[in-house]
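Visitor: Structure, please.
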Amino acid sequence: MNSMTGFGRAQIQTAASSIKVELSGVNRKQLEIAINIPRGYAEWEQSIRPVIQNAVSRGRVSVSVTVDRNPDSSENTMFLDETRLAGCMKTLDRASEVAGRDLPLTVSDLIRLEVMTTAQDAEESAEELWPLVEPTLREALDAFLSMRSVEGENLKKDLLEKLSNLENFRSQIADLAPSVPSRLRDSMVKRLEEAGLPVDLGDDRIIRELAVFADKCDVTEEITRLASHFSQFKALCDSSTPSGRPLDFLCQEIFREFNTIGSKANDATLAHLVVAAKTDLEKIREQVQNIE
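Guide: Now for the predicted structure:
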């Protein structure tokens, strides 16, 4: 079992630059991948995305890649791209003619136009740097998945503890359920007698009505299904495959069974148990939302 929450970081240092990759994850119903890459290296995204998709099935994963140049590296010496500058100047001269006034260029303009670059920028392309980025990405991903696994184990422990409470509520309900029809029958007969309407319990019609009434109050099927749901819940907690969605579905089914028990039994004692069970179940559902 894995949590959808996690963080991983890895970094590699070269003579000319430092490459850092960070991954963070939060819960989502589907898989969402957000990738932040330095300008000029956009082609990395098509290589990064499948690496994440093969390792993660659900959640929002943010991937950040930064490339910081070493300020002491001789490869960071600024140089002028004369060919690009000549083209820019030609365009600027035409723009000046149209505007009817001089349009001077500043150093910041040259940088924005990428006329002034570094030797490292010119030499290290995205393709050349990728062999360094890929292992760094995978190292960060391993740390990210490890944290999700640890968090998942903590969630599993908490879920199983809360599930044990639900099993206890189910056990109490199973012990009380058989006596509910007889208690309700006695209560109904007593109310009729107090209203001056004595009931002959030997009357076949009364017997049939009481039998139908008892059948409507029977929650044996719901109790049996709860046991099955709890068993499946435990199996999913021990599964190595993503279990968030099926666990969420089981929570809905468990809620429905408890709700039906409360409606059918029409008994104050069982109603209190059902309310307590639904309260614990809601806590389980909140935790399940964080499971992959």
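Visitor: contacts, neighbours, all on C-alpha from now
Guide: Noted.
Visitor: which element follows whichever strand or helix holds Lys234 toward the C-terminus?
Guide: Under the criterion of DSSP states H and E, Lys234 resides in helix 220-237. Note on helix 220-237: by DSSP H and E, the next helix or strand toward the C-terminus is helix 244-265.
Visitor: about what we covered before: hmm, who's touching the helix holding Lys234?
Guide: Under the contact criterion C-alpha atoms under 8 Å, 6 or more residues apart in numbering, helix 220-237 has outside partners 1, 156, 160, 163, 167, 170, 173-174, 177, 243, 246-247, 250, 253-254, 257-258, 260-261.
Visitor: Quick one: buried ones out of those residues?
Guide: 1, 156, 160, 163, 170, 173-174, 177, 243, 247, 250, 254, 257-258, 261 (16 or more other C-alpha atoms under 10 Å).
Visitor: wait, which of those is closest to Ala211?
Guide: Ala177 (15.4 Å; C-alpha to C-alpha).
Visitor: what residues are up against that closest one?
Guide: So, once contact is read as C-alpha under 8 Å, 6+ apart, Ala177 ends up touching Asp218, Val219, Thr220, Ala265, Leu270.
Visitor: go on, Pro246?
Guide: With contacts taken as C-alpha under 8 Å, 6+ apart, Pro246 has the following neighbours: Leu236.
Visitor: Distance check, it against Arg148.
Guide: With the distance defined as C-alpha to C-alpha, to the nearest Å, Pro246 ends up 19 Å from Arg148.
Visitor: Show me the helices in the chain, by range?
Guide: 45-53, 82-99, 107-112, 119-123, 126-176, 180-194, 204-216, 220-237, 244-265, 268-288 (DSSP state H).
Visitor: As a markdown table, those helices with distance to Phe7 would be great.
Guide: As requested, the helices of the chain are exported to a markdown table (distance: least, C-alpha to C-alpha, whole Å):
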| stretch | distance to Phe7 |
| --- | --- |
| helix 45-53 | 13 |
| helix 82-99 | 42 |
| helix 107-112 | 34 |
| helix 119-123 | 30 |
| helix 126-176 | 5 |
| helix 180-194 | 52 |
| helix 204-216 | 53 |
| helix 220-237 | 22 |
| helix 244-265 | 19 |
| helix 268-288 | 19 |
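Visitor: how close does the residue of the chain most remote from its centre get to Val189?
Guide: Among the C-alpha atoms of the chain, the one most distant from their mean position (C-alpha atoms, centre = their mean) is that of Gly196, at 61.6 Å. Look at Gly196 and Val189: by C-alpha to C-alpha, they are 11 Å apart.
Visitor: Also this sequence, please, to line up against the first:
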Amino acid sequence: MLTSMTGFGKATLELENKKVSIEIKSLNSKQLDIFTRIPNLYKEKDLVLRNDIKKQLERGKVELSIFIESVGAEKETKINQPIVEAYYRQLQDLSEKLNISIDNEPLLNTIIKLPDTLKVEYQTLDENEWELIHKGAQSAIEELIQFRTQEGTALEEDIFSRIHIIEDLLSQVPQFEEDRINTIKTRINDNLNEFVEKQHIDKNRFEQEMIYYLEKFDITEEKVRLANHCKYFIETAQTHESIGKKLGFIAQEIGREINTLGSKANDTNLQKIVIQMKDELEKIKEQLLNVL
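Guide: Alright, predicted model coming up:
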């Protein structure tokens, strides 16, 4: 059963003082590429989320985002009271020594602008809160996996239908083979008669050369291999493994046999069949780029 690398999952949590939205999406890639966008408060858990993704998603370009709508704030700015008091006492002493009168309100405004009078207190990570967010991330990953499975079913239907078209086209080849051989024989005879007089032709040698020449254009082996490759493709796709790359290799072998058929065709009808096969195979290859 095929699985797509394209998917999307989302989970939303309503916590005590914040709303958390977790989104994860994936696109096709040759390997697993993980990108995360999470608030600083949860940065220390980045590796945990990455390990969860590695265990469950195998391959693809994956982006995980966590968005916070907070009722409070992730950081809170407070007045550093001891520092402000120290500044105030020093300025009062200085004003007395210099005999300068000062108003308290302007003085306070001045002090607040001095270094270290304000301090930022960051929230610490609440492990209970993190457990809820972690479960939400797991839920989003599971939704993405379900999305991938649904997309994979659609891909499978399309790819299998094109493999069957190639098989149907292959079944049409035999009806043109006899005429094709006769055409080749006629062409060789006509060319020979045009350039060599009949009395100078060694019939036994001519028949041997004719057989050798026709054997070079025999496509029995290519037909058998192509049919086997198509069958093997279907069988492989129905396993429960990550087989996108393997199917890509089988598709290459299918293309190799189709190309050989085309090079040996020497017949208009067969060439048309080969072109149709190539068209279907190219569409299969495009779809396989998105298969896990």
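Visitor: so how far does the helix holding Lys234 of the first structure sit from its counterpart in the second structure?
Guide: Taken over the aligned residues, the distance from helix 220-237 of the first structure to the second structure averages 1.2 Å (mean C-alpha distance after the TM-score superposition for the first structure).
Visitor: What of stretch 278-287 of the first structure?
Guide: Here stretch 278-287 of the first structure is compared with the second structure after superposition; its mean distance to the aligned residues, by mean C-alpha distance after the TM-score superposition for the first structure, is 0.8 Å.
Visitor: Identify all contacting residues around that stretch.
Guide: Here stretch 278-287 of the first structure has contacts from Leu155, Leu159, Lys162, Leu163, Asn165, Leu166, Asp248, Cys251, Phe255, Phe258, using C-alpha under 8 Å, 6+ apart.
Visitor: Residue range in the second structure corresponding to it, please.
Guide: When the second structure is aligned by TM-score structural alignment, the counterpart of stretch 278-287 of the first structure is residues 278-287.
Visitor: mind checking how far the matching stretch is from the chain centre?
Guide: The chain centroid and the centroid of stretch 278-287 of the second structure are separated by 17 Å, computed with C-alpha atoms, centre = their mean, to the nearest Å.
Visitor: And it, what's buried?
Guide: Judged by neighbour count (16+ other C-alpha under 10 Å), stretch 278-287 of the second structure contains these buried residues: Lys278, Glu280, Leu281, Ile284, Lys285, Gln287.
Visitor: Next: stretch 42-62 of the first structure.
Guide: When neighbours are counted by 16+ other C-alpha under 10 Å, the buried residues of stretch 42-62 of the first structure are found to be Trp44, Ile48, Ile52, Val56, Ser57, Arg58, Gly59, Arg60, Val61, Ser62.
Visitor: Identify, from these, the entry nearest to Thr117 of the first structure.
Guide: Comparing those against Thr117 of the first structure with C-alpha to C-alpha places Trp44 closest, at 21.1 Å.
Visitor: From Cys217 of the first structure, how far out is Arg201 of the first structure?
Guide: Small correction: residue 201 of the first structure is Leu, not Arg. Leu201 of the first structure is 19 Å from Cys217 of the first structure, where distance means C-alpha to C-alpha.
Visitor: go on, Phe255 of the first structure?
Guide: 18 Å.
Visitor: Check Thr66 of the first structure too.
Guide: Thr66 of the first structure is 65 Å from Cys217 of the first structure, where distance means C-alpha to C-alpha.
Visitor: Between those two, which is the more surrounded one?
Guide: Applying other C-alpha atoms under 10 Å to Thr66 of the first structure and Cys217 shows that Cys217 carries more neighbours, namely 21 against 16.
Visitor: Contacts only, for that one.
Guide: Applying C-alpha under 8 Å, 6+ apart, we find Cys217 of the first structure in contact with Val180, Pro181, Lys264, Ala265, Asn266.
Visitor: on that earlier part again, and the furthest pair within the buried ones among the contacts of helix 220-237 of the first structure?
Guide: The span of those, defined through C-alpha to C-alpha, is set by Met1 and Ala177 at 35.1 Å.
Visitor: In this structure Asn36 of the first structure contacts Val63, no?
Guide: Yes: between Asn36 of the first structure and Val63 there is a contact at 6.1 Å, judged by C-alpha atoms under 8 Å.
Visitor: so what's Gly59 of the first structure up against?
Guide: When contacts are counted by C-alpha under 8 Å, 6+ apart, Gly59 of the first structure is found next to Met4, Gly25, Val26, Asn27, Arg28, Lys29, Gln30, Leu31, Glu32, Glu292.
Visitor: which ones are touching the fourth one?
Guide: In this case it means Asn27 of the first structure. With contacts taken as C-alpha under 8 Å, 6+ apart, Asn27 of the first structure has the following neighbours: Met4, Thr5, Arg58, Gly59, Arg60, Gln289, Asn290, Ile291, Glu292.
Visitor: Same question for the last one.
Guide: Shown in contact with Glu292 of the first structure (C-alpha under 8 Å, 6+ apart): Met1, Asn2, Ser3, Met4, Asn27, Ser57, Arg58, Gly59, Pro242, Ser243, Gly244, Arg245.
Visitor: could those residues be laid out in CSV, adding distance to Arg185 of the first structure?
Guide: Output for those, formatted as CSV (distance: C-alpha to C-alpha, whole Å):
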residue, distance to Arg185 of the first structure
Met1, 48
Asn2, 50
Ser3, 50
Met4, 51
Asn27, 50
Ser57, 53
Arg58, 52
Gly59, 52
Pro242, 48
Ser243, 44
Gly244, 44
Arg245, 43
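Visitor: rewinding a little: and Gln13 of the first structure, which of the helices of the first structure is closest to it?
Guide: Among these, helix 126-176 comes nearest to Gln13 of the first structure, with 9.5 Å by C-alpha to C-alpha.
Visitor: after superposition, how close is the closest one to the second structure?
Guide: Relative to the matching residues in the second structure, helix 126-176 of the first structure has an average distance of 1.3 Å after the fit, by mean C-alpha distance after the TM-score superposition for the first structure.
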